[in-house]
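Enquirer: Got a sequence here, can you model it:
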Amino acid sequence: MDLMELFFITLGTAVIVCYGVKLLLFSRMLFPKIWFPLPNYFFTSMGEWAVVTGASEGIGRAYALALAEQGMNVVIMSRTKAALEHVAKEIVATTGKRVKVIVTDLMEDVFSEIEDQLWGLNIGILVNNVGMLPSFIPCKFLECAELDQTITKVINCNVKSMAKMCKIILPGMENRGKGVIINISSGIASIPFPLYTLYAASKVFVERFSQGLQAEYRDKGIIIQTVAPFGVSTRMADYQKTNMVTLSPDDFVKRSLQYLRAGDKTYGSVCHTFLGWLLLSIPFKILYAECVLVSLQDYVKKRTQKASVSASSASSEKGRKR
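Expert: As a prediction, this is how the structure comes out:
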């Protein structure tokens, strides 16, 4: 056997082993209750209260409701008072748990006030969900409207608020030797993503910050995990129709909570894990081709226009019925 033949045999074996390991890891995602079991008392054992930012709708509301169903009291935070109060009533009516409402704009310098309002609570879980997408329709960086203000808002909302909330709540978890922090990122942060450059980059910070923090505090008994969803039917995603890939917020959150022991980053569901691996396997030359980027813009624009027309039609029909 010559050296060239030995090289190709070794290379082939390495490729088979690599994909075999990936297949094994993916198979674990199919059976989270077997591979990553959580006892029934897991959530309440972390502490009495859960704190969820951006909880007035979508994924944040779903996390607040799911954690209350697990027996936790919840603090819900957002800048929309009426929506928060509606969520609070829903949680109390369906679970009977206590709810504390904090109306605040996390893009502002409000964290000393938040710390005062959270003082004395035994907080076992923090969900940093609040986030801002500069523009639903993808566009190049310099084409963003009011670019200077947009940069500041995205950094304050997606980056600063998460770090500040961790600063407020993490010390209590460290003292008690337990706790869970879930930081919501995005599937598109898996690669440098053109046309969503600012948003994707801000979510990369979420991932790296979370992974570094987990390495620092794992020995303290604290779980810090990034959850990076793709399609979830929320306002940020223009309320897309739910299907096998685009999940409802409630379905996504219930699935994602099953993977709390699956590592410092998950995509939250089997289908989103597959999408993540698929995205990572596409050569950048294809993904970044001008025709692909233009097609993405056109697709989102058409879908947005279609949704607007449907909403207008529904509104008109409702008005006629009245």
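Enquirer: For the rest of this, base every contact and every neighbour count on C-alpha atoms.
Expert: Noted.
Enquirer: List the buried residues in stretch 262-277.
Expert: 262, 264-273, 275-276 (16 or more other C-alpha atoms under 10 Å).
Enquirer: please give me the structure for this one as well, since I'd like to look at both together:
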Amino acid sequence: MQPVLEVSIYTLLRMAFIWQLISLFIYLVGTLTIAAFLYDNFKSLIHIIKALLEPYFQPQLPQTLVDKFGKWAVVTGATDGIGKEYARELARQGLNLVLISRTKEKLIAVTNEIESQHKIKTKWIAVDFAKGRDVYEQIEKELAGIDVNILVNNVGRMYDYPDTLEAVPEDLIWDILNINVGAVTMLTRKIVPHMKAARKGAIVNIGSGSELQPMPNMAVYAATKKYVTFFTQALEQELAEFNVTVQLVMPMFVTTKMNEYSDSVMQGGFLIPNPHSFARSAVFMLGKTNTTTGFWTHGLQVSMIDKRLFPITTFSTIDRFLQYFFMKMAPQHLRLLIGHQLTKRLRLEALGQKKLAT
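Expert: Model prediction:
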């Protein structure tokens, strides 16, 4: 019986050793996973803190946007909302501007307004990005002789209000694809060679928080914004060796014309800034972090509006970094469910406003 007892003890010790190895492996993988997750979500905060402290330790580094990148900025979708306020904020910081938008009269008005407030040079280009390929040759000719140092790809198109795919007009879907995907891609392609040759510059792509998960009733729009995210992140790596900054800005709700279908959104509030406040905050992030939501109160609030509109559950925080942190912790199918409930309620609200208007 003794040999049997010895074998049993040996077997138990071996099993215990193997279990310890398995446990150690699980703990190691878990620790590395958590560390990678935390870094991915808080690297933007780390980069901002680093950028804010650098002037105290390296005062010789360029401090202003003009010093860092150059004197000329191009802003698309520049006559309304975030684009207009981006232009005004860049002008306030001393950059000359090329404003690109669809409506000539609005461009002239915005250009005159900015020139009356700031001593800068301006130029405007009236093109409709929904027309596709042909407009880029015109833009390239108009930009000849201008050393573009900052490009803000802001122009975008959303549904008139959240709706199912077959209910969205086909022409509108083509506009969304041509504007949200085509403009950011092709205009960047036109300008990148000059930045690479100069070995400096910044490309700012305005995405959307809707890229966090698929968005039923906003399917095409959210998908195009996911494209912007992947395109920007890939380009960031391509251009890093040429000292060209590529920044992704992913705002949540802002009180712009794009959201006029919802009175709840347009009321604004602590978590829903106006375009001026948002743009001033977002421009501050340029040169400090390559990924940002743009505004500090775009923290976690799953409804992103208020309980009257989306009463499932609401979390709030003033830290914009915690929004992506907690939302990424949730499984995608849960984020998809929450997004679907949100867009259904927004759709009902829009239809109700439309009915009252008639």
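Enquirer: follow-up on the earlier one: which one among the buried residues of stretch 262-277 of structure 1 gets closest to Gln117 of structure 1?
Expert: Checking the buried residues of stretch 262-277 of structure 1 against Gln117 of structure 1 with C-alpha to C-alpha, the nearest one is Asp264 at 29.1 Å.
Enquirer: ok, of the buried residues of stretch 262-277 of structure 1, which one's closest to Thr95 of structure 1?
Expert: Gly268 (23.9 Å).
Enquirer: That closest one -> structure 2?
Expert: Matched by TM-score structural alignment, Gly268 of structure 1 corresponds to Gly294 in structure 2.
Enquirer: Now do the strand or helix carrying Leu28 of structure 2: which elements does it pack against?
Expert: In this structure, Leu28 of structure 2 sits in helix 2-57 according to DSSP states H and E. Applying 3 or more C-alpha pairs under 8 Å, 6 or more residues apart in numbering; DSSP states H and E, one finds that helix 2-57 of structure 2 makes contact with helix 320-329.
Enquirer: what about stretch 272-280 of structure 1, distance to the chain center?
Expert: In this view, stretch 272-280 of structure 1 has its centroid 15 Å away from the chain centroid, taken as C-alpha atoms, centre = their mean, to the nearest Å.
Enquirer: and what of stretch 184-194 of structure 2?
Expert: For stretch 184-194 of structure 2, the distance to the chain centre is 18 Å (C-alpha atoms, centre = their mean).
Enquirer: Just the buried residues of the lengthiest helix in structure 1, please?
Expert: Counting residues, the longest helix in structure 1 under DSSP state H turns out to be helix 290-321. By neighbour count with 16+ other C-alpha under 10 Å, helix 290-321 of structure 1 contains the buried residues Leu293, Gln297, Thr304.
Enquirer: ok so, going back, residues in contact with the very next helix or strand once past the helix holding Leu28 of structure 2: which ones?
Expert: Remark: after helix 2-57 of structure 2, the chain's next helix or strand is helix 65-68, criterion DSSP H and E. The contact list for helix 65-68 of structure 2 (C-alpha atoms under 8 Å, 6 or more residues apart in numbering) reads Pro62, Gln93, Gly94, Leu95, Lys200, Gly201, Gly287.
Enquirer: What residue in structure 1 is paired with the fifth one?
Expert: The one in question is Lys200 of structure 2. Under the alignment (TM-score structural alignment), Lys200 of structure 2 maps onto Lys178 of structure 1.
Enquirer: Same question for the second one.
Expert: Residue-level alignment of Gln93 of structure 2 against structure 1, with TM-score structural alignment as criterion, gives Gln70.
Enquirer: residue contacts, its match?
Expert: Counting by C-alpha under 8 Å, 6+ apart, Gln70 of structure 1 has contacts Phe43, Thr44.
Enquirer: if you set the cut-off to 7 Å instead, what comes out?
Expert: Neighbouring residues of Gln70 of structure 1 by C-alpha atoms under 7 Å, 6 or more residues apart in numbering: Phe43.
Enquirer: from memory the match of Lys200 of structure 2 sits against Gly47, does it?
Expert: No - taking contacts as C-alpha atoms under 7 Å, Lys178 of structure 1 lies outside contact range of Gly47: 8.2 Å.
Enquirer: residues in contact with Ile222 of structure 1?
Expert: Gly177, Lys178, Gly179, Val180.
Enquirer: you'd agree the third one is up against Ala50?
Expert: No - using C-alpha under 7 Å, Gly179 of structure 1 is not in contact with Ala50; the gap is 9.8 Å.
Enquirer: sorry, back to before: so which of the buried residues of helix 290-321 of structure 1 would you say is closest to Thr246 of structure 1?
Expert: Once C-alpha to C-alpha is applied, the member of these that ends up nearest Thr246 of structure 1 is Thr304, at 16.0 Å.
Enquirer: What is the burial count for the spatially closest residue to the closest one that is not a sequence neighbour?
Expert: Using C-alpha to C-alpha, 6 or more residues apart in numbering and skipping the chain neighbours, the partner closest in space to Thr304 of structure 1 is Asp238 (7.3 Å). Residues lying near Asp238 of structure 1 (other C-alpha atoms under 10 Å) number 15.
Enquirer: could you point out which element follows whichever strand or helix holds Ile203 of structure 2?
Expert: For Ile203 of structure 2, the host element (DSSP H and E) is strand 201-206. Next in sequence after strand 201-206 of structure 2, counting helices and strands by DSSP H and E, comes helix 219-239.
Enquirer: one step back: how about the contacts of helix 65-68 of structure 2 in TSV, adding distance to Ile18 of structure 2?
Expert: What follows is these, written out as TSV (distance: C-alpha to C-alpha, whole Å):
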residue	distance to Ile18 of structure 2
Pro62	56
Gln93	63
Gly94	65
Leu95	64
Lys200	54
Gly201	55
Gly287	50
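Enquirer: Quick check on these: which are buried?
Expert: The buried subset of the contacts of helix 65-68 of structure 2 (16+ other C-alpha under 10 Å) comprises Gly94, Leu95, Lys200, Gly201, Gly287.
Enquirer: Please identify which pair of those lies farthest apart.
Expert: By the measure C-alpha to C-alpha, Gly94 and Lys200 form the most distant pair in these, at 17.5 Å.
Enquirer: Next, work out how far apart Pro229 of structure 1 and Lys100 of structure 1 are.
Expert: Distance from Pro229 of structure 1 to Lys100 of structure 1, counting by C-alpha to C-alpha, to the nearest Å: 27 Å.
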